[in-house]
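# One predicted model, sequence on top.
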Amino acid sequence: MTTPRSRTIKPKTEQSTAQRLSSVVKSVRDSMRKDKGLSGDADRLPMLTWLMFLKFLDDLEETAQAEAEFEGRTYRPVLEGVYRWQGWARSDLTGDDLLAFVNQEKYELRPGEEMPGLFAYLKGLQGEGQRDRRTVVAEIFRGVQNRMQSGYLLKEVVQKLDALDFTSSDESHTLGALYEGMLKDMRDSAGDAGEFYTPRAVVRFMVKALDPHLGETVLDPACGTGGFLVEAFEHLREQVKTTEDAELLQSRSVLGGEAKPLPYLLAQMNLTLHGLESPQIDSGNSLRHNLADLGDRDRVDVILANPPFGGEEEKGIQNNFPADKRTGETALLFMQLIMRKLRRAVSKTRGGRAAVVVPNGFLFADGVGARIKAELMAEFNLHTIVRLPNGVFAPYTSIPTNILFFERGEPTGTVWYYEHALPEGRKNYTKTQPVQFEEFAPLLSWWTNREENERSWRVDASVLAANSYNLDVKNTSAAQDFEHMPPEQLLADILDKERRILSLLEELQAELGQQMAEVHA
């Protein structure tokens, strides 16, 4: 086996432009397409992600080490020796030797001398606490594997990625935007990968409506690839004015939970590329904790979420919830968790607030669903329900969806409904014509100056309670939009009208029959 040996690298050129970065990333993806172990973007993007992560970490380490030397301090890097990016990616290792170093549990330097392989080393890192970078790196790489089969193509890829410079804030910001685009490409082409995607326009609207403030903590307990957290982080970053503000932003501004290894890795990289130095993403199932054990220390100020719906949780998870509200339906369990995690209102301080995407089924759910909604309206102010039109989540699901906005503290008095309209002339949103953030301008304008109109209406909480907490309330003052109505709803409406017509005809027939009988009498 060949020993990894560093080689001299030319100094980086001047700061990269967006065009050059795009070219680098495209070139890397083109190289990956040649490898037989990667069958699509769902394979290529995770591969690109862990490589970029190691390059980012090395750039960060290099900067920290230089600062420590300047200040006369001792600095211990997270990754040491040959396991740093510059130690192996810039070495002479290539082909089968490179694959062996990356993949194998033990790498043989020379006969009788072995060392852990790269992945074995990374997975075995142990930090002093959960948020120690060594712990984070170990968590990330426990769910990662190298799928490239050609060590020569792998070498080609790492050499191209070595041109990236994560020490440049402008470059990192540009890479963040490029990465968002790659995430969308993967979601569009990877089938069930769409389960952890919420359109950016919807995400941005929800963040703007809740308006998190610097110093507050934002949580997404089912964060997927981190879309809500990235948008919240960017929103909070606009409020940074001082060094202290910048430190506050980095300390505990956004938190997430994601149990699946792939989206967990993608969320880590997504937040990292957008400037969060140590993303705090829990890699366990957010539903694994007993609800009764969650106290004030576990609560947060703001929750933004699109919990998975249609899933089925095991009995062990269900037992973490109150006996009268146990169910296998993932969305109902997440709703209970979100309610529990919102900070209580103390003195003059407002309680925690949330914006949560739910399917139509939650609005009219009975049984456990109705009991959850009863608790929601008794202990929280469910002040707004935004009804989204067809196709917002195309092509991932055609299920009609809504956004619930609620705040802990006062019980619900009145629920405002707002029906977000499709653009004029459109019958649906599609993959190629998705919802745009600008379309939410009328809703954001109405948000702070509410009036009933053809798109908004309000319902007293007592009316909803009397109807078994069925929140699926239509706007009776608005004309029905038959052109945009879903086929099954249109058919049901036609059948209902036909039944009413038949009933009227039967009444008329009976009345005529009675009149004829009187005449003959």
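The structure has been received and is ready for your questions. Numbers count the residues shown, from 1 in each chain.
# drop to CA atoms for contacts and neighbour counts, all remaining ones
Fine.
# distance between the helix or strand hosting Ala138 and the chain's centre?
Counting by DSSP states H and E, the element that carries Ala138 is helix 133-142. Remark: helix 133-142 is offset 20 Å from the chain centroid, using C-alpha atoms, centre = their mean, to the nearest Å.
# next up, a second structure to put side by side with the first:
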Amino acid sequence: MLPNNPILKSLINSLWNVLWGGGISNPLTAIEQITYLLFMKRLDEIEKQRENETKKYVSKFSGKYTPEFILNKTESEKKSKKEIQRLKSELRWSYFKEIKSKEELLKHVRHNVFPFIKTLNGETSPFTKHMSNAVFVIEKPSLLSEAIEKIDDIFIEIEKDAKDGGHNFQDIQGDVYEMLLSEIAQAGKNGQFRTPRHIIKLMAELIKPKLGDKIVDPACGTSGFLLGAYQYILTDLTRKKSSIQLEKDEDGFETGSYSSVLDEKTKAIIDKSFYGFDIDITMVRLGLMNLIMHGIDNPKVEYNDSLSKSYNELNCYDVVLANPPFTGKLDKDDLNSNLRVDTTSSELLFLDRISSMLKIKGKAAVIIPEGVLFGSSNAQKRTREIILKDNNLEAVISLPSGTFKPYTGVKTAILMFTKVKENSEEWNTKKVWFYELQSDGYSLDDNRRRLKDFPLPETVIEFDNRNKSKKTDRKSHFYVPISEIQENDLDLSYNRYKEYVYVEQTYDPPKEILSKLILLEQEILKDMEELNNLIG
């Protein structure tokens, strides 16, 4: 995968440097422009694949368009360009990358190709709506030409890595995309940290979304959780159809070729399954393109603050997967009156919001800072009460403190809960399963190197079999009854209930230890005397 492919990593760094050297120094602007180009390339690849799979498929590049800029203009075309119709095939990456004139290439991409992709899904789609104000800012012909060459080289290396390493093409492309996205992840900025892909996979495996589930992330960023749920569903469909098509990925999870299960009926269901909200319009665009590049034709990602007065969806979703912003302070005047926790701390409000978004029997997997689990403020205790009363809190999975490095070393946990009743007066949680993940399969330093063990699938197995376990001790994973949790002021931290084993240490008598030290000192002095004689 990407961390082990120095060629691919070098190409990505080179692409980044090309834009940086070309005057696009704002990381967010650079990633937007790179994403637009990646999207153009990937769209061409997807359309070719679908055209080859079935002769009945009508490509997005079928038909004609009216160009704003006309290639190889004749005098008559210059005078009546509004009436000139050209084949949409000219808008394909494979066509325009062959344009020899760099000036014509830039004008064609800016004035014809980019407007085309902005309206790709029709006037009423979220993609078209949120792309309406998108701007193509590459102004230098040589910069665009070089960037196109770099992206072609990246895709060639992706294909080679997929073939030689037996990896899934989409997974490697996801690595490429995530590395680019990591350039805009600044630790501490609004409390937002990009969730590692292997943690997203773990949460999808734990929650097990099904085809037809309505799945949402209320603070979706670049839609990594939605993509993780989508890939889990396709892998599960592949498993049911033909398990021999599955293989183990680099984290020990099963994955497979998705093309065999993506028929028209499945695609239609998937198009109605994925929803996301974010307060950053750039993230909305990146999230939409990320999902479309992976085969979700019409995702429902919207520019909206799910904590604000403008958001009023309740009891709507079957699955919530989220890593909401930590410690973000909000405008109290704009908070939705339906929120039940008196605070401006985003991590608490999002837990309340996620609980209310779930349908009855809907499931959630949410990453939260561990301070939420044991904090003594009224808002923190009220939040835990909502989770324990309105839901069956099934598990608290403590993550290693280095999970979000190099961005932050904050200790986090995953909460797994199922909705039972809104505004319940009773405790619908009867017992909570606690588990400590000591390693996530990567080194817990800033480098995050892949290790040899595979602890994440083991975590899923333990979670799935938690009710079958006959363990009575509390040394690694265990149940705690709600009565004990109530006695501990609703503390939900793993360390509160863990059983610590103390090994008794025996020591030599002090006089014996001193005698050994004297002998050791004499040996050192003897060696020093010999050394002194050697140097004269």
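Perfect, thanks for sending it. Note that this is a predicted model, so its numbers are computed, not measured.
# Quantify their similarity with the TM-score.
Put the two chains on top of each other and the TM-score (TM-score structural alignment, normalised by the length of structure 1) is 0.69; 430 aligned residues with a C-alpha RMSD of 4.3 Å.
# To what extent does the next helix or strand after the helix holding Ala138 of structure 1 diverge from structure 2 after superposition?
Downstream of helix 133-142 of structure 1, the next assigned helix or strand under DSSP H and E is helix 151-161. Compared with structure 2 after fitting, helix 151-161 of structure 1 has a mean deviation of 3.4 Å; criterion: mean C-alpha distance after the TM-score superposition for structure 1.
# Mind giving me the packing neighbours of the next helix or strand after helix 151-161 of structure 1?
Where DSSP H and E defines the elements, the next helix or strand beyond helix 151-161 of structure 1 is helix 169-189. If contacts are counted by 3 or more C-alpha pairs under 8 Å, 6 or more residues apart in numbering; DSSP states H and E, helix 169-189 of structure 1 sits against helix 18-33, helix 41-71, helix 261-273.
# okay if I get those as JSON lines plus distance to Leu164 of structure 1?
Formatted as JSON lines, those follow (distance: least, C-alpha to C-alpha, whole Å):
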{"stretch": "helix 18-33", "distance to Leu164 of structure 1": "7"}
{"stretch": "helix 41-71", "distance to Leu164 of structure 1": "8"}
{"stretch": "helix 261-273", "distance to Leu164 of structure 1": "12"}
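# With mean neighbour count added, can I get those helices in CSV?
Shown next, in CSV, are these (neighbours: other C-alpha atoms under 10 Å):
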stretch, mean neighbour count
helix 18-33, 16
helix 41-71, 18
helix 261-273, 24
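# looking at those helices, which is closest to Glu451 of structure 1?
Checking these against Glu451 of structure 1 by C-alpha to C-alpha gives helix 261-273 as the closest, at 38.0 Å.
# mean per-residue distance, the closest one to structure 2?
Overall, helix 261-273 of structure 1 averages 2.5 Å from its counterpart (mean C-alpha distance after the TM-score superposition for structure 1).
# Provide the aligned range in structure 2 for that helix.
Under TM-score structural alignment, helix 261-273 of structure 1 corresponds to residues 281-293 of structure 2.
# List the contacts of that stretch.
32, 35, 39, 42-43, 46, 127, 130-131, 220-224, 226-227, 277-278, 297-303 (C-alpha atoms under 8 Å, 6 or more residues apart in numbering).
# let's see it at 7 Å
39, 42-43, 127, 130-131, 221-223, 227, 278, 299, 301-303 (C-alpha atoms under 7 Å, 6 or more residues apart in numbering).
# Run through the strands of the stretch 301-450 of structure 1 in chain order.
For the stretch 301-450 of structure 1, the strands defined by DSSP state E, counting those that start in this stretch occupy 302-305, 353-359, 380-387, 401-408, 414-419.
# Could you export these as CSV, including mean neighbour count and distance to Gly95 of structure 1?
Converted to CSV, the strands of the stretch 301-450 of structure 1 look like this (neighbours: other C-alpha atoms under 10 Å; distance: least, C-alpha to C-alpha, whole Å):
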stretch, mean neighbour count, distance to Gly95 of structure 1
strand 302-305, 27, 44
strand 353-359, 24, 48
strand 380-387, 22, 55
strand 401-408, 23, 50
strand 414-419, 21, 58
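# so can I have JSON lines of these showing distance to Gln509 of structure 1?
Formatted as JSON lines, these follow (distance: least, C-alpha to C-alpha, whole Å):
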{"stretch": "strand 302-305", "distance to Gln509 of structure 1": "56"}
{"stretch": "strand 353-359", "distance to Gln509 of structure 1": "44"}
{"stretch": "strand 380-387", "distance to Gln509 of structure 1": "42"}
{"stretch": "strand 401-408", "distance to Gln509 of structure 1": "44"}
{"stretch": "strand 414-419", "distance to Gln509 of structure 1": "41"}
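# Figure out which of these is closest to Leu109 of structure 1.
It's strand 302-305; of these, that one is closest to Leu109 of structure 1 (C-alpha to C-alpha) at 48.3 Å.
# From the chain's centroid, how far away is that closest one?
Going by C-alpha atoms, centre = their mean, where strand 302-305 of structure 1 is centred and where its chain is centred differ by 10 Å.
# Kindly report the same for stretch 289-297 of structure 2.
Here stretch 289-297 of structure 2 is found 14 Å from its chain centre; the criterion is C-alpha atoms, centre = their mean.
# Just the endpoints, please. Distance across it?
End-to-end span of stretch 289-297 of structure 2 (C-alpha to C-alpha, to the nearest Å): 10 Å.
# With stretch 107-120 of structure 1 instead?
Stretch 107-120 of structure 1: ends 10 Å apart by C-alpha to C-alpha.
# Okay, buried residues for that stretch please.
107-108, 116-120 (16 or more other C-alpha atoms under 10 Å).
# And the furthest pair within those?
Glu108 and Phe119 (14.6 Å).
# Next, count neighbours for the closest residue to Thr135 of structure 1 other than its chain neighbours.
Computed as C-alpha to C-alpha, 6 or more residues apart in numbering, the closest residue to Thr135 of structure 1 that is not its neighbour in sequence is Gly127, at 4.8 Å. Residues lying near Gly127 of structure 1 (other C-alpha atoms under 10 Å) number 15.
# contacting residues for Gly127 of structure 1?
Contacts of Gly127 of structure 1 by C-alpha under 7 Å, 6+ apart are 133-135.
# mind checking the SS state of it?
coil (DSSP: H, G, I helix; E, B strand; the rest coil).
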